[in-house]
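*Asks:* what follows is a protein structure lacking sequence information:
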């Protein structure tokens, strides 16, 4: 069974920024794909450096994000 790590991803004036709600991780990227890849790498590095936290969360976490899609034309 995989555990979920919640993250907030938002776009500022130039970059996409990602902040984990469950672990102390923050990253950014020029594109949404880049920030998601950076977030996964940052989480893996954080968990591999913190032995106690690594025992409570899997090393291959699932990423779960909420995204503001802006105004939709429906």
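*Replies:* Received, thanks. Since the structure is predicted, the reported quantities are computational estimates derived from the model, not experimental observations. Numbers count the residues shown, from 1 in each chain.
*Asks:* drop to CA atoms for contacts and neighbour counts, all remaining ones
*Replies:* OK.
*Asks:* would you map the helices across the chain?
*Replies:* Remark: helices assigned in the chain by DSSP state H are 32-49, 51-56.
*Asks:* mind listing what's buried along the last one?
*Replies:* Looking back up the chat, that one is helix 51-56. Within helix 51-56, no residue counts as buried by 16 or more other CA atoms under 10 Å.
*Asks:* the longest one now?
*Replies:* Taking 16+ other CA under 10 Å as the basis for neighbour counts, the residues of helix 32-49 that come out buried are 32, 35-36, 38-40, 42-44, 46-47.
*Asks:* take this one as well and set it beside the first:
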């Protein structure tokens, strides 16, 4: 299935950064085109189903929060 996403692209120093506006995924490249290609690859990987080699353990923990 193909989906269309929107990207914000800007330059930081010598690098171009591409960030997807619909999903919290970003990438970079030496050119705008490379940053967008890298973002497309990152989005494809983001939507692949996870494959765990070791079954994760689910734990709970209690943490004191608030003013002392």
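*Replies:* Sure thing, it's come through. No experiment lies behind these values; they were computed from the predicted model shown.
*Asks:* where does the TM-score land?
*Replies:* TM-score of the superposed chains, computed with TM-score structural alignment, normalised by the length of structure 2, equals 0.63; 50 aligned residues with a CA RMSD of 1.9 Å.
*Asks:* next, format the helices of structure 1 as CSV and append distance to residue 62 of structure 1.
*Replies:* What follows is the helices of structure 1, written out as CSV (distance: least, CA to CA, whole Å):
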stretch, distance to residue 62 of structure 1
helix 32-49, 9
helix 51-56, 14
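*Asks:* so which of those is nearest residue 23 of structure 1?
*Replies:* For residue 23 of structure 1, the closest of the helices of structure 1 is helix 32-49, at 7.8 Å, according to CA to CA.
*Asks:* so in structure 1, which strand runs the longest?
*Replies:* Using DSSP state E to define each element, structure 1 has its longest strand at strand 4-11.
*Asks:* buried sites along that one?
*Replies:* The neighbour-count check on strand 4-11 of structure 1 (16+ other CA under 10 Å) flags 5-7, 9-11 as buried.
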